[in-house]
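**Student:** Predicted model, plus sequence, below.
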Amino acid sequence: MTTVNKRYTLTQSQKMMVFILSMSLYGLSNMITELVPSVYFGPIEFSIEYFAFIPLTLCILFHPLYAAIGASLGEVIFGEIMLGQFGGFGELEKFIAFSLAMYVAGTFVRDPKNKWQVGTAAMLGVIIHQAISAMVDILKVWVGVEELEAVPGLVESVVVIEGFSFLNDVFFSGILFALLPTLYLVPRLYGKIEPLLGMKPRDRNDRYSLGEIIGPRLIVTGILLAAVAFFFEFLSESGINLVEWEVDFLEMFGDWFIWVSLGVALLVAVITITFMIKKKSKTNDTDQQKEKIPS
């Protein structure tokens, strides 16, 4: 396991920058998806679920844990809190499921230049996230904390509805907004964006067995986190929330308020990238001065 740990060696400040960058960029993309209308066919919704390629790319190129948590927090901050909508424990279910999915996808890739690994990781992340969400929704109906609006009284139909929604999200949003962009961006950005932000690229020549990366510990942890996600969603649907904030700025000020959250996310992303580039420039200047000093 020591070789795997070396793979993601970053300083604390670099980890924080990855966290903030992932939070702001994914929060920004989340606001863009809010502006795209959905299409409904009965109870089935066709929509852009998310631009998953952003956290996937960051998780693969940088530290998967900090990038995954940052993206999940970005959705909560810019997509919920800044719009006056915080659902308490219900948000924790989304946070845990998405963080887990992106983290697993990021750790799966051993060589960012290997398109097979990158593509598999992209779809794996989407499948894990959508599978957890679908299972939570199914269990909510089966347990009885939520009614199925599509076919009242027919609990079994939730499996069909959620199954179709799962396939739609995986094959529509998963392929168009996760697989294809990630396949394009990761191999091209690898080795180029990291030095620009003052970080060393991951060593693609290192080889790890799949068991070292996705082993029993990660699988057991994933199952436990999925169970915890359902537990928090169960509490939320049962009306048990320690913290719940419902102001709904969109109703108060109109749909244009989405642009406020979008603008803040963009500003945070620009400031973060600018700071990282300036820090890289200062480091280069310091190194050059040291080289000029005779020993």
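**Tutor:** Received the coordinates, thanks. Every value quoted in this text rests on a predicted model; they were computed, and no experiment measured them.

**Student:** Only C-alpha atoms from now on, for both contacts and neighbour counts.
**Tutor:** Fine.

**Student:** Confirm Phe164 sits in a helix?
**Tutor:** Yes - according to DSSP: H, G, I helix; E, B strand; the rest coil, Phe164 belongs to a helix.

**Student:** dropping in the other structure now:
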Amino acid sequence: MSQTTASDERAGRIRGTVAGLPRDLSASQKLMVFVLAMALSGVANLVLEIIPDVTIGPVDVSVSYFVFVPLALVALLNPFWAALGAPIGEVIFVDLLMGDFSGLAEVEGIIQMFLALYIAGSLVRNPRNRLQIAIAAVTVVVIDKALSALVDLSKVWIGVEDAEFVEGLPESIILLEGIGYAVDILMSGILFGVIPAIWLIPALHGRIEPLLGMRPRVPGEPIQGSAPRNALFVAVAVALSVASFLFAFLEAWDIELGVFEPEWLDTYGPGFIWVGIGAAAIAFLVGVALARAARGKSDDEN
């Protein structure tokens, strides 16, 4: 271990504040992180709506999400609240406002992405360590898409959904899921995950947190809001994964609770995306206002 790293770890254990900023977040700061994660992830996913998907035979070659956006938030800020806000932002600003809301079935995606981001954000002990960032970026896609693939295979196995076979090769469902999984890791995990994240996160570390009235993450200290490393968390994660499966089956069983699908994007064209962007911008401004209030309160206390 280098002398600098050892010094950082010692400082991380003994210092309660950095530049007068407390380590523990207030309730308003947690809400601020949640709102900012909602807004930024919502805008990022709205941009994806105007990018056409490419299909090569039975394989869909597309970008599922810009991993680097929510990853930067969970790696720099509170992992729990950022991980919770990111998928909810996608549901609100993309699915609901664009008129493609599947009701309770949306909970599947929220749970899966929350678990993926929460675990990935907790892996980044040092936001300037590019190896940790790269591992976290791939982890997001590996967990999210693995759970999604298991849901798809379970639907076919139970018989509530027809499989998409290659003609003459019934066993190809496993092959197609595997190819799709690899494409997602390459496109979302590496191209739009690792590559921008290893540049963006170190560049923002130590700069964005004080603006939000928060203390930058210090290598070696416990990360507030990170995933606990014990059997209880594993049990809770497994329980949430099973719960996401149950919500996924609601749609397959034609149980439509809270479904809202006027398909406004198809009706009014791509220009309707600006409605979602405008709503996300308002949410972002609310987050900025909360940040300013939290920073002002921190300055007053110091």
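**Tutor:** Now that the structure is in, tell me what you want to look at. Computed from a predicted structure; not experimentally measured.

**Student:** And the TM-score between these chains?
**Tutor:** The TM-score (TM-score structural alignment, normalised by the length of structure 1) is 0.87; 280 aligned residues with a CA RMSD of 2.4 Å.

**Student:** Strands of the stretch 51-200 of structure 2, start to end?
**Tutor:** Counting by DSSP state E, counting those that start in this stretch, the stretch 51-200 of structure 2 has these strands, from start to end: 54-56, 59-61.

**Student:** And those strands: which comes nearest Thr5 of structure 2?
**Tutor:** strand 59-61 (40.9 Å; CA to CA).

**Student:** And the closest one against structure 1, how far off on average?
**Tutor:** With mean CA distance after the TM-score superposition for structure 1, strand 59-61 of structure 2 departs from structure 1 by a mean of 0.9 Å once superposed.

**Student:** which of the residues in that strand are buried?
**Tutor:** For strand 59-61 of structure 2, the neighbour count (16 or more other CA atoms under 10 Å) marks Val61 as buried.

**Student:** what does it correspond to over in structure 1?
**Tutor:** In the comparison with structure 1, strand 59-61 of structure 2 aligns to the range 44-46 (TM-score structural alignment).

**Student:** what's the counterpart of Leu175 of structure 2 in structure 1?
**Tutor:** The equivalent of Leu175 of structure 2 in structure 1 is Val160 (alignment by TM-score structural alignment).

**Student:** roughly how far apart are that match and Asp287 of structure 1?
**Tutor:** Distance, Val160 of structure 1 to Asp287 of structure 1, using CA to CA, to the nearest Å: 61 Å.

**Student:** helices or strands up against the helix or strand that Ser281 of structure 1 is a member of?
**Tutor:** Element membership of Ser281 of structure 1 [criterion: DSSP states H and E] is helix 258-292. The contact analysis (3 or more CA pairs under 8 Å, 6 or more residues apart in numbering; DSSP states H and E) places helix 258-292 of structure 1 against helix 12-35, helix 64-79, helix 193-196.

**Student:** Contacts only, for the aligned partner of Met23 of structure 1 in structure 2.
**Tutor:** Aligned counterpart of Met23 of structure 1 in structure 2: Met38 (TM-score structural alignment). For Met38 of structure 2, the contact set (CA atoms under 8 Å, 6 or more residues apart in numbering) comprises 85-90, 280, 283.

**Student:** Could you verify that Ala227 of structure 2 is part of a strand?
**Tutor:** No - Ala227 of structure 2: not assigned to a strand; according to three-state DSSP it is coil.

**Student:** Check the contact between it and Tyr118; I expect there is one.
**Tutor:** Yes - the pair Ala227 of structure 2 and Tyr118 qualifies as a contact (CA atoms under 8 Å) at a distance of 6.7 Å.

**Student:** any common contacting residues for these two?
**Tutor:** With CA under 8 Å, 6+ apart, Ala227 of structure 2 and Tyr118 have common neighbours Phe80.

**Student:** Between these two, which is the more surrounded one?
**Tutor:** Tyr118 (26 against 18; other CA atoms under 10 Å).

**Student:** What is the aligned counterpart of the more buried one in structure 1?
**Tutor:** Aligned partner of Tyr118 of structure 2 by TM-score structural alignment: Tyr103.

**Student:** So what does Ile175 of structure 1 match up with in structure 2?
**Tutor:** Checking with TM-score structural alignment, Ile175 of structure 1 has Ile190 as its match.

**Student:** What residues does that match make contact with?
**Tutor:** Ile190 of structure 2 touches 137-138, counting by CA under 8 Å, 6+ apart.
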